[in-house]
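Q: the following block contains a protein sequence and its predicted model.
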Amino acid sequence: MTDPTRTSVELRHLRCFLAVAEEGSVTRAAARLRITQPAASRTLAALEDELGTRLVDRSTHHLRLTAAGHAFRDKAAVAVAAFEDALDAGRSVHRPLRLGHAWSAAGPDTTPLLRRWRETHPDVPLELLRIDDRTAGLARGAVDAALLRGPADNITPGLVTELLHTEARVAAVPADSALAARARLDLADLTDRTIALNTVSGTTTADLWPADARPTAMITVANTDDWLAAIAASRAVGVTTTATADLHPHPGVAYVPLPDAPRVPVLLARRDGPPSHPALPDLCALVREVTGRGRYPRGSA
């Protein structure tokens, strides 16, 4: 017999938990969900009580997911995405097609992609959405497809990815620094500098350097704008891909080739199962065509 005193898990519990996991803060999650911070805390606590396990470690200065929280996040994301798909089934013909990215979209191919879509599909608006999380909103159903950077094995379960090409890495340094005047840099040139890391959607970690030559000073940011600001202010240097230089020029930041750093895979991702929008197969085909997949290599992963 079901215990009438138990709280059943509802979609709002999953949405709240995913917002907390993505924002790293109950306060920011509450603002995103347009509820109060106490309401978000109660919703998260009710979910943990129902599951009988702690999902979030609140004992540290920065909120962190527990091992159970990491495991549950992927399952919750799949469940919310499935719910969004069910709702979209009856209205997808009438809504825009949504393509997500965490940063840099399709690099220099972004404008050609958007223009080609408008020419070939004038009746289906294409929205390019920048969403700062590791799947650019795809796992939680905010977009229909996404352009992602990084290894495919780091992608949330329930998503299907395909490699489009790879991008070379560059160093991002203050424009008035001595490093900015160099024709090229090596990873070793950055080890004595403070490194800015985008821990939400970035591809750079300390593991990029050999174990015996890793930078010891790092600062973390949550998005590309904060990353650029930190570098322009001479607080740090960074490592990114050539697409960032194309789409995010900044008067205070210089991009210098970093040829000894491994290239970054660029992936086209969608949720597994039937297309969430009738025009999604056409968009995937156009992305492959415009980015040059199958025509010429841009490097090897």
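A: That came through, no problem.

Q: contacts and neighbour counts: CA atoms only from here.
A: Noted.

Q: near the closest residue to residue 297 other than its chain neighbours, how many other residues are there?
A: Leaving aside its sequence neighbours, residue 297 sits nearest to residue 165 (CA to CA, 6 or more residues apart in numbering; 6.9 Å). Taking other CA atoms under 10 Å as the criterion, the count of residues near residue 165 is 22.

Q: try residue 109
A: Number of residues near residue 109 (other CA under 10 Å) recorded here: 15.

Q: over to residue 28?
A: Residues contacting residue 28 under the criterion other CA under 10 Å number 17.

Q: likewise for residue 144?
A: Neighbourhood size, residue 144 [other CA under 10 Å]: 24.

Q: how about it: what's its closest non-neighbour residue?
A: Using CA to CA, 6+ apart, the nearest residue to residue 144 is residue 98, at 5.3 Å.

Q: ok, residue 219 next?
A: Spatially, and ignoring its direct neighbours in sequence, residue 219 is nearest to residue 196 (5.0 Å; CA to CA, 6+ apart).

Q: check contacts around that neighbour.
A: The neighbours of residue 196, taking CA atoms under 8 Å, 6 or more residues apart in numbering as the test, are 218-221, 227, 230-231, 236-238.

Q: among these, who's most crowded?
A: residue 237 (26 neighbours).

Q: surely the residue nearest to residue 144 is in a strand?
A: Yes - Residue 98 sits within a strand when classified using DSSP: H, G, I helix; E, B strand; the rest coil.

Q: show me the contacts for it.
A: 126-129, 142-145.

Q: I'd like the residues you listed as TSV, with secondary structure and distance to residue 81 appended.
A: TSV is the format used below for these (DSSP: H, G, I helix; E, B strand; the rest coil; distance: CA to CA, whole Å):
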residue	secondary structure	distance to residue 81
126	strand	20
127	strand	18
128	strand	19
129	strand	17
142	coil	8
143	coil	10
144	coil	10
145	strand	12
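
Q: second one coming, line it up with the first:
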Amino acid sequence: MSIGRSGQSAGRGIEVRHLRAFLAVADEGNVTRAAARLRLTQPAVSRTLAALERHLGILLIDRSTHHLALTPEGVAFRDKAAAAVAAFDAALDPGGLRHWPLRLGHAWSAFGPYTTPLLRRWQELYPQTPLELLRIDDRTAGLTRGEVDAALLRGPIEAPGLVTEVLFEEDRVAAVAADGPLADRTALRLTDLAGETVVLNTVSGTTTVDLWPPSARPTATLTVANTDDWLTAIAAGRGVGVSAASTTDMHPHTGVAYRPLTDAPPVPVLLARRDGPGHPALPNLVALAREVVERDAGGG
């Protein structure tokens, strides 16, 4: 299949192999791994990608760092390329023997208590389309970088070009050292934490000092880059933290005690996707996520 521009011969146009090479590099973030996935040599993949960029007249991959990343144009092109390849495969494979995985990102705690029901129900309904749950330490769980097709996110998201839907809200909990004095309390308030060092995950977390009223904001903070470091700092007694209730079950830690935080506003849990063409199974994911939440709310 050749997708040449008007006036160009098929031999000089773009073929599906160009799109497959781009998608492999975009997924792997590395030409060597992309080549192994495609069973090609690294120079062949590099030449194919360069030919695609020359044809389009845009740079799709930022090669300035060791870990290759999509440019903004590459992010926009990825969905179009993936849709074109999927349509091509479907035309040649009407029996549905080849399938395009749906990548669902999250930064922490996934879909909370609904994670397992969502994954199991998806497997029952759509076994031909693998649902890959990927943890990516990023505020949008890799969505704006084109690393996933959709993402489960917490808190307000202001990234442009995203469509979001609030699926449910979670209460907040305080996370304190299991052997500290605050662990002896059955519940806590924001003012109970104000005199402590507050550990903030500034990469993918939702908590900032703005959560506290202006008259009682913490004076000391410790910043970390991911949930694992956040838990380690709290367990070591270096500070306290605030998170969503699902963290209690999704991230248990012997050195951390979770306690209800009675006066903090709840955290919205969102399903986010890019505004534009995307994975053909995205509507099914949105509908199933709603169904799983509503079933639980209805006692089912």
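A: Okay, I see it. Every value quoted in this text rests on a predicted model; they were computed, and no experiment measured them.

Q: now do the same for the residue nearest to residue 144 of structure 1: its match in structure 2.
A: Under the alignment (TM-score structural alignment), residue 98 of structure 1 maps onto residue 103 of structure 2.

Q: coming back round to it: the residue nearest to residue 219 of structure 1 -> structure 2?
A: Under the alignment (TM-score structural alignment), residue 196 of structure 1 pairs with residue 199 of structure 2.

Q: likewise for residue 82 of structure 1?
A: Under the alignment (TM-score structural alignment), residue 82 of structure 1 pairs with residue 76 in structure 2.

Q: would you agree its match falls within a helix?
A: Yes - assessed with three-state DSSP, residue 76 of structure 2 lies in a helix.

Q: do a quick rundown of the strands in structure 2.
A: Using DSSP state E, the strands of structure 2 run over 2-3, 14-15, 61-62, 69-70, 102-106, 131-135, 150-154, 162-170, 172-177, 198-201, 221-224, 241-244, 256-260, 267-274.

Q: now, of the ones you listed, which is deepest in the fold?
A: strand 150-154 (a mean of 29; mean count of other CA atoms under 10 Å).

Q: the contacts of residue 196 of structure 1 into JSON lines, with extra columns for distance to residue 264 of structure 1?
A: As requested, the contacts of residue 196 of structure 1 are exported to JSON lines (distance: CA to CA, whole Å):
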{"residue": "218", "distance to residue 264 of structure 1": "21"}
{"residue": "219", "distance to residue 264 of structure 1": "22"}
{"residue": "220", "distance to residue 264 of structure 1": "20"}
{"residue": "221", "distance to residue 264 of structure 1": "20"}
{"residue": "227", "distance to residue 264 of structure 1": "18"}
{"residue": "230", "distance to residue 264 of structure 1": "22"}
{"residue": "231", "distance to residue 264 of structure 1": "21"}
{"residue": "236", "distance to residue 264 of structure 1": "21"}
{"residue": "237", "distance to residue 264 of structure 1": "18"}
{"residue": "238", "distance to residue 264 of structure 1": "15"}
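
Q: right, and residue 210 of structure 2 touches residue 217 too?
A: Yes - here residue 210 of structure 2 reaches residue 217: they are 7.5 Å apart, a contact under CA atoms under 8 Å.

Q: between the two, which has more neighbouring residues?
A: Between residue 210 of structure 2 and residue 217, residue 217 has the larger neighbour count (other CA under 10 Å), namely 17 against 9.

Q: contacting residues for that one?
A: Residues near residue 217 of structure 2 by CA under 8 Å, 6+ apart: 194, 209-210.

Q: same deal with residue 264 of structure 1?
A: Counting by CA under 8 Å, 6+ apart, residue 264 of structure 1 makes contact with 149-151, 166-169, 203, 241, 301.

Q: recalculate using a threshold of 6 Å.
A: Listed by CA atoms under 6 Å, 6 or more residues apart in numbering, the contact partners of residue 264 of structure 1 are 150, 166-167.

Q: dump those residues to a markdown table, plus distance to residue 22 of structure 1.
A: Formatted as a markdown table, those follow (distance: CA to CA, whole Å):
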| residue | distance to residue 22 of structure 1 |
| --- | --- |
| 150 | 18 |
| 166 | 26 |
| 167 | 26 |
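
Q: just give the number of residues close to residue 64 of structure 2.
A: 8.

Q: ok, and the closest non-adjacent residue to the equivalent of residue 185 of structure 2 over in structure 1?
A: Using TM-score structural alignment, the partner of residue 185 of structure 2 in structure 1 is residue 182. The shortest distance from residue 182 of structure 1 to any non-neighbouring residue, by CA to CA, 6+ apart, is to residue 256 (7.2 Å).

Q: ok, that neighbour to residue 183 of structure 1 distance?
A: Separation of residue 256 of structure 1 from residue 183 of structure 1 (CA to CA, to the nearest Å): 7 Å.

Q: in structure 2, which residues correspond to stretch 208-225 of structure 1?
A: Mapped onto structure 2 using TM-score structural alignment, stretch 208-225 of structure 1 spans residues 211-228.

Q: need the distance between the two termini of the matching stretch.
A: Stretch 211-228 of structure 2 has an end-to-end distance of 22 Å (CA to CA).

Q: any idea how far the match of residue 196 of structure 1 lies from residue 219 of structure 2?
A: When distance is defined by CA to CA, residue 199 of structure 2 is 12 Å away from residue 219 of structure 2.

Q: ditto for residue 267 of structure 2
A: For residue 267 of structure 2 relative to residue 219 of structure 2 (CA to CA), the value is 23 Å.
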